[in-house]
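# Next one to model:
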Amino acid sequence: MNLELGDALPALERPATGDQTIALNKLPQRIVVVYFYPKDSTPGCTTEGRDFAAAHEQFVAADACVLGVSKDSIRRHENFKAKQEFPFELLSDEDENLCQAFGVIQEKKLYGKTYMGIVRSTFVFVDGKLAKIWPKVKVKGHAEEVLAFVQSV
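Take a look at the predicted model:
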């Protein structure tokens, strides 16, 4: 399934850091930012998380909730979040249900080998409806671009 603009926030629950389960469609914030990344504690994913963390107060001021998602375990997420001091939650999607719902599991290539993995992507939902998609994200400047969009709605 690939989400399109105007689609509703999927009614899926995922285990999250902070010993909780988060139901995406039941979050109290008006705006929900869901960013998918390949793997905890890798350079690009760490930079992306730090950039979202640096802008966290501005996201909160815009009534936005930021959530990071990868296939890593909750234990890895807890360690990653603690080490980087992320002020937002990370969702574990080990069974890929959320990744499949968002269409972010795609064919990738590395060192001449082809495999299926998470393509770095960000989705912004406003009032429960998909308002913006960034597929195949480049990390540099991305969090700032998402924040600018969030502040504009």
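# use CA for all of it now, contacts and neighbours both
OK.
# Residue 14 belongs to a helix, doesn't it?
No. With DSSP: H, G, I helix; E, B strand; the rest coil as the criterion, residue 14 is assigned strand and is not in a helix.
# to compare against the first, here's another:
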Amino acid sequence: MAVALDQPVADFQAQATSGQAVSLADLKGQQVVLYFYPKDSTPGCTTEGQGFRDQHAAFQAANTVVFGVSRDGIKSHENFKAKQGFTFELISDKDEALCQLFDVIKLKKLYGKEYLGVDRSTFLIDKDGVLRQEWRGVKVPGHVDAVLAAAEALHKA
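This next block holds a predicted model:
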């Protein structure tokens, strides 16, 4: 069952770039942004990641750690991260455990064909592990600024 707003997020374990094992329990005391994107090195996903990279210091100032999440493997993530100079880690969710936890797998259409893909979505989790805000069906322009504003407001609250 998917996480609901203002409810605790179940602890999870995930593999990330830089050899990191990420667990929500280990991040207690910090706010967490998880942004789900369809695929490494595609135009929208690259632009979105660059936005989070460019605002990284501001997220850190708001006690917020950012993770990008897609179904791509670690090798693909490492290449994408290095090429774009991302200052945050990317989580590989090949088994779709996180995608299912946050209910981001949706039926999509491309050139008349239907397939199951990741719906671009972002989630803001507070320092106690409670989901405080979600953005679904994200359009990239202006999105990172909206997430940053919410993270800063939550940090000050």
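# which residue sits closest to residue 134 of structure 2 in space, ignoring its chain neighbours?
Distances taken as Cα to Cα, 6 or more residues apart in numbering place residue 123 nearest to residue 134 of structure 2, at 4.5 Å, with adjacent residues excluded.
# And what about the residue nearest to the spatial centre of structure 2, helix, strand or coil?
Residue closest to the average C-alpha location in structure 2 (Cα atoms, centre = their mean): residue 35, at 1.9 Å. Three-state assignment for residue 35 of structure 2 (three-state DSSP): strand.
# For the nearest residue to it once chain neighbours are set aside, which three-state class applies?
Nearest residue to residue 35 of structure 2, sequence neighbours excluded (Cα to Cα, 6+ apart): residue 122, at 4.1 Å. Following three-state DSSP, residue 122 of structure 2 is assigned to strand.
# Residue 122 of structure 2 -> structure 1?
For residue 122 of structure 2, the equivalent position in structure 1 is taken to be residue 122, counting by TM-score structural alignment.
# Do you have the helices of structure 2 handy? List them.
Secondary structure of structure 2 (DSSP state H): helices at 43-54, 56-61, 74-84, 97-101, 143-156.
# after superposition, how close is the fourth one to structure 1?
Pointing back at helix 97-101 of structure 2 there. Comparison of helix 97-101 of structure 2 with structure 1 after fitting gives an average deviation of 0.7 Å (mean Cα distance after the TM-score superposition for structure 1).
# again, but for the first one
Plainly put, helix 43-54 of structure 2 ends up 0.2 Å away from its match in structure 1 on average once the two are laid over each other (mean Cα distance after the TM-score superposition for structure 1).
# and the residue lying farthest from the centre of structure 1, what is it in contact with?
Farthest-out residue of structure 1 from its mean C-alpha position, per Cα atoms, centre = their mean: residue 112, at 27.3 Å. With contacts defined as Cα atoms under 8 Å, 6 or more residues apart in numbering, residue 112 of structure 1 is in contact with no residue.
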